[in-house]
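# after the sequence you'll find the predicted model.
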Amino acid sequence: MRRKGILNVKLSRAISEMGHDDIMLVVDAGFPMVYDDRVIDLALCPGVPDLRTVLSAIRQDMWVEAFYMIEEAKANNPNAWGTTNEVFPDALPDTRPNSWFHEEGYHGAKYIVRTGGWMPWGNVALISGIPVKEWFDNTGGDVPDSWTERHALNVKHGMTGVK
């Protein structure tokens, strides 16, 4: 039996299968989708589990380089926007139109995690990342300039490697 971390077998396996730049959508209870092998349905009842709980669990095991939320979330669901920024302070935040989540994001997502989230604009696209310094340490060279911002965010928030 696992001592800590994500106990849900399918979610744990999904995180292990995520590669750099893969997308994991974390969606609310009302997100329209086909229940195929990519869907990990955690919803139990309205609000359970909530967005923060699911994102916090994912944070324990997954490197998240960036996240996208629906454009309207900043103004119309500041709780979801703030929660996501708090859980992933070292990820680069961005927005996408609602249509992106239902089309490009949905079709491009490696996995879709359904929460019990009971609110509008509560969908998040997590972009899988890497432990920057460790990744580049194995090259014998320095972290490229194009990665220094990512590395600085990792270090600032205590995410410096896998050890």
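On my side now, so go ahead.

# every contact and neighbour count from this point should use C-alpha atoms.
Fine.

# which one is N76 nearest to, not counting chain neighbours?
W121 (7.6 Å; Cα to Cα, 6 or more residues apart in numbering).

# the longest strand in the chain is where?
The residue-count maximum for a strand in the chain (DSSP state E) belongs to strand 64-70.

# so what's the residue nearest the centre of the chain up against?
The centre of the chain sits closest to L126, judged by Cα atoms, centre = their mean, with a distance of 2.9 Å. L126 sits next to I23, M24, L25, V26, V64, E65, A66, F67, Y68 when contact means Cα atoms under 8 Å, 6 or more residues apart in numbering.

# circling back: pretty sure the residue nearest to N76 contacts K74?
No. Under the criterion of Cα atoms under 8 Å, W121 makes no contact with K74, lying 9.0 Å away.

# more neighbours, these two?
Taking neighbours as other Cα atoms under 10 Å, W121 and K74 compare with W121 leading, 22 against 15.

# next up, a structure to set beside the first:
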Amino acid sequence: MKKSTLINSEISYLVSTLGHTDEITICDAGLPIPDETQRIDLALTHGVPSFIETIKVILSESQVEGVVLAEEFKVVSPSLHDAFLSEIEAEQERCGKNITITYISHEAFKDQTRQSRAVVRTGECTPYANVIFQAGVVF
């Protein structure tokens, strides 16, 4: 049995096959997911699993060099936005690398999810709790 934190087989496979600059999206329960993009649905009920819980586990298994967020996230859901930024700051300290943060409109964000290798849907019900992770390298 796998010993590390991430035990979901689909996400584990996804992370292990990411190349430099590949993108994955972690989203709330309401983000539309393009038909042509792989959907990994973790949502069980409202809030389960949460956006932050999911982010923590994925960051524990993957190297991220950039994140893309909707501008609306910091305005409409500032508490969760700040919690997310705290996780990114902690990850930067752990890995010793900067993680670039880019803000775009929510409409542009939805369009960019089409480029993601997969979209991981959480049970989060906080508006705009979505992020696109851009894969980095561990060396």
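All right, it came through fine. From a predicted model like this one, the values you see are computed outputs, not experimental measurements.

# in the next helix-or-strand element following the longest strand of the first structure, what counts as buried?
Per DSSP states H and E, strand 64-70 of the first structure leads on to helix 73-76 as the next helix or strand towards the C-terminus. For helix 73-76 of the first structure, a neighbour-count test (16 or more other Cα atoms under 10 Å) marks A73 as buried.

# do stretch 34-53 of the first structure as well
For stretch 34-53 of the first structure, the neighbour count (16+ other Cα under 10 Å) marks V39, I40, D41, L42, A43, V48, P49, D50, L51, R52 as buried.

# and what of stretch 98-111 of the first structure?
Using 16+ other Cα under 10 Å as the test for burial, stretch 98-111 of the first structure gives N98, F101, G105, Y106, A109, K110, Y111.

# contact partners for the third one?
For G105 of the first structure, the contacting residues are I23, L25, A125, taking Cα under 8 Å, 6+ apart as the criterion.

# contacting residues around the first one?
I23 of the first structure is in contact with G105, G108, A109, K110, Y111, A125, L126, I127, S128, counting by Cα under 8 Å, 6+ apart.

# so how far is P49 of the first structure from it?
21 Å (Cα to Cα, to the nearest Å).

# ok, E103 of the first structure next?
25 Å.

# likewise for M24 of the first structure?
17 Å.

# repeat that for M33 of the first structure.
Going from M33 of the first structure to P49 of the first structure by Cα to Cα gives 19 Å.

# quick check, I58 of the second structure in a strand?
No. Counting by DSSP: H, G, I helix; E, B strand; the rest coil, I58 of the second structure is not found in a strand; it is helix.

# OK, contacts around the residue nearest to it when sequence neighbours are not counted?
Of all residues not flanking I58 of the second structure in the chain, L6 sits nearest, at 7.3 Å (Cα to Cα, 6+ apart). By Cα under 8 Å, 6+ apart, the residues touching L6 of the second structure are S12, V57, I58, S60, E61.

# where do the strands sit along the first structure?
For the first structure, strands defined by DSSP E occupy the ranges 23-27, 39-41, 64-70, 92-96, 111-114, 124-128.

# average offset of the second one relative to the second structure?
So the one you mean is strand 39-41 of the first structure. Once fitted to the second structure, strand 39-41 of the first structure is off its aligned match by 0.7 Å on average (mean Cα distance after the TM-score superposition for the first structure).

# same check on the longest one?
Once the two are superposed, strand 64-70 of the first structure sits an average of 0.8 Å from its aligned residues in the second structure (mean Cα distance after the TM-score superposition for the first structure).

# list the contacts of that strand.
Applying Cα under 8 Å, 6+ apart, the external contacts of strand 64-70 of the first structure come out as 81, 88, 90-98, 101, 121-130, 150.

# related to what we said a few turns ago, so which of the contacts of L126 of the first structure comes closest to G116 of the first structure?
The shortest approach to G116 of the first structure among these belongs to V26, at 10.4 Å (Cα to Cα).

# just give the nearest non-adjacent residue to that closest one, would you?
Counting by Cα to Cα, 6+ apart, V26 of the first structure lies nearest to V113, which is 4.7 Å off, once chain neighbours are set aside.

# residue in the second structure paired with the one you found?
Mapped onto the second structure by TM-score structural alignment, V113 of the first structure lines up with V120.

# distance of that match relative to Y103 of the second structure?
In this view, V120 of the second structure and Y103 of the second structure are 20 Å apart by Cα to Cα.
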